[in-house]
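Trainee: Sequence and predicted model, in that order:
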Amino acid sequence: MSTCTAASLAWAEPLAGTAATARTWLLVEQPGPWGAKALLRSRLDPEVGAALSAAADGSAGVRVALIRRPGRTTGGRRAFLAHTAPGNAWIRVLADTDPARLTGLDFARLAQGHHDGIGEPYDGAPLVLVCTNGTRDRCCALLGRPLAAEVATAGGADVWEITHLGGHRFSPTLLTLPHGYAYGRMTPVGVKNTVAALARGRVALEGCRGRSTWDRPGQAAELAVRALIGEEGADALTEVITSRAQDATGEGAAWTATVSHADGRRWSVTLAEGPTGAAAPASCGAAPAPVARLTARAMERLP
């Protein structure tokens, strides 16, 4: 059976710069089955789901998803708020909350990193969220659910299934919070290393797709600088600013990114995205389309 993950792997599609973009995440516990558009097709009141979706769409920077424990177990009505920006990464937990109350949150404030005392500080094990929504893409179910169950059994992390992280073709995919680093093509050993690094405030680079705080060129630029200098501290790289640039090759889009370190060092990274000539589906059932590669073509240490 041909899958989108097999096609992506066959063409060696890069992972860097493919994470979903969100400075703040709102995760709502919702046991039971999920549809492809889970906020509207689940046991969550569809009016509440539509209101949450509209609030997120209208706020630049907040992403809403449903979560559940591995194994489709029934549960309560917790919700997590997590902000991912360096120096201000936090998680707040709302216990036994009515999802309808979440529609009244100030999404603009949340996007800016202000929780305003909502909920309680989360002090549990690192949050690991594995995409398992098979109605959106079968790879997420076939590969994500067994991984989520195995990681939950292994311990050391607070593991949840999540409705959508983008990039089905990189399954199994997961998100770690509070720093917002996303991963693809994960294995149990890879997750173990990722969780161990997260517990020490560090970033495991193997399989890393990027930090959701940044736009996608910014994600790729940050990971390129990390690889260049061997930096693993989660909040060591404090700011990434990207701007569109002229691609000298004329083959596709281009960006320039400035990446800043907490110690004052800065780098300029030139990135370009262009087609490879290969065609592969973005998800199972989708028509094959040219695969684009986002690559860092040059890096320069700034004064």
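Mentor: Right, received. Where do you want to start?
Trainee: switch to C-alpha atoms for all contacts and neighbour counts from now on
Mentor: Will do.
Trainee: other SSEs contacting the top helix by length along the chain?
Mentor: Ranked by number of residues, the top helix in the chain under DSSP state H is helix 216-229. Helix 216-229 sits against strand 208-211, strand 237-245, strand 253-261, strand 266-280, strand 289-302, with contacts defined as 3 or more Cα pairs under 8 Å, 6 or more residues apart in numbering; DSSP states H and E.
Trainee: can you tell me how far Glu13 sits from Leu237?
Mentor: Between Glu13 and Leu237 the distance is 25 Å, computed by Cα to Cα, to the nearest Å.
Trainee: coming back round to it: right, so of the helices and strands packed on helix 216-229, which gets closest to Arg68?
Mentor: For Arg68, the closest of those is strand 208-211, at 22.8 Å, according to Cα to Cα.
Trainee: now for the closest one, which elements pack on it?
Mentor: Packed next to strand 208-211, using 3+ Cα pairs under 8 Å, 6+ apart, are strand 181-183, helix 216-229.
Trainee: Next one for the comparison:
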Amino acid sequence: MSTCASASRELSEPLAATAAVASTWLLIEQDGPWGAKALGESHLDRATGRALDAAAAGTGVRVGLIRRPGRHADCLPTTRHEVIVAHTVPGRGWVRRAQVTDPAELLELDFTALGSGDHTGFGTEHVGGPVALVCTNGRRDRCCALQGRPLAAELAAAAHSEVWEVTHLGGHRFAPTMLVLPYGYAYGRLTPVTAKEVLAATAAGRMVPEWSRGCSGWGRPGQAAEHAVRLATGETAVDVLTVTQRPDGEGRWLVGVLHQDGRAWEVDVIEAFSSPPRPESCGKAPVTPSRMDVLSVRGV
């Protein structure tokens, strides 16, 4: 049976610069089943879910639900909700966590401040190793359930890192997909072996370009430029590259990439569209997805 993920693989669609863009992630534990639009279709109070979604709009904060890997019967509502807030802009990142009895308490947060990188003293600093967030929401796309849930279960059983299932990371056709904190790199088309390699690299302060979809802290042109510089230099250390992007005409950007050692590059990035058409999600009509192509990388 053809799926959006199998079509994307067969067409060799590039992974780079496809990560969901979010400067900050607000992740709320919610057990039980999830619907396609999980904030309003789960055991989370619907009014609270809608209000959280509205509060995050335009702030750079992306709200998602998380749960531990395993079976998710229609159980009793969660009484204590683990909450993880992560700012993923390289060089300025942090991860904070707390527990709440009612997610409505989170509406008191300053979402604008969170999006700009100010945690406002929320919770306590995360201590420990990487946090793996594997997209598993089959109600949104079957590829995420068929490929994501077994991956999350195997990673959890290996006790390699802290593992959560998450409602949506974007890019169903790159399943199984995983976002890794604290650095905010998203990965796609993982296997249990490559996912464990990614988590080991993250624990060592490195990322893995081969499976990287980009750092969520950058816009898509910035993700493309950072990836191109990493390929050109072999640099895999996290938090050593920063990017600044500026428009350079319709669908085109000049992106400055600066290494902490003083090296700098200018990267020419253009938006293109993949053909032939393919579904971005199972059951959807075929489209020509946007991609970011790097035209040149110049040292400055």
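Mentor: Good, I have the coordinates. Please read all numbers here as calculations on a predicted model, not as lab measurements.
Trainee: before we move on, back to that, neighbour count: Glu13 and Leu237 of structure 1, which is higher?
Mentor: Shown here are Glu13 of structure 1 and Leu237; by other Cα atoms under 10 Å, Leu237 has more neighbours (23 against 19).
Trainee: from memory that one sits against Pro86, does it?
Mentor: Yes: the pair Leu237 of structure 1 and Pro86 qualifies as a contact (Cα atoms under 8 Å) at a distance of 7.4 Å.
Trainee: Find out how far the regular element (helix or strand) spanning Ile28 of structure 2 is from the centre of the chain, if you would.
Mentor: For Ile28 of structure 2, the host element (DSSP states H and E) is strand 24-29. Centroid displacement of strand 24-29 of structure 2 relative to its chain, using Cα atoms, centre = their mean, to the nearest Å, is 11 Å.
Trainee: what about whatever residue of structure 2 lines up with Val203 of structure 1, how many neighbours?
Mentor: Mapped onto structure 2 by TM-score structural alignment, Val203 of structure 1 lines up with Met207. Here the count is done by other Cα under 10 Å, and Met207 of structure 2 has 28 residues near it.
Trainee: likewise Val131 of structure 2?
Mentor: For Val131 of structure 2, using other Cα under 10 Å, the count is 23.
Trainee: surely it meets Val163?
Mentor: Yes: between Val131 of structure 2 and Val163 there is a contact under Cα under 8 Å: 6.0 Å.
Trainee: one step back: how close does the strand holding Ile28 of structure 2 sit to structure 1?
Mentor: Once the two are superposed, strand 24-29 of structure 2 sits an average of 0.4 Å from its aligned residues in structure 1 (mean Cα distance after the TM-score superposition for structure 1).
Trainee: Output the contacting helices and strands for that strand.
Mentor: strand 61-67, strand 81-87.
Trainee: what's the closest of those to Thr3 of structure 2?
Mentor: Per Cα to Cα, nearest to Thr3 of structure 2 of those: strand 61-67, 24.3 Å.
Trainee: Have a look at how far, on average, that closest one is from structure 1.
Mentor: Mean for strand 61-67 of structure 2 is 0.3 Å (mean Cα distance after the TM-score superposition for structure 1).
Trainee: by contact count, what packs against that strand?
Mentor: Counting by 3+ Cα pairs under 8 Å, 6+ apart, strand 61-67 of structure 2 packs on strand 24-29, helix 46-56, helix 111-116, strand 162-166.
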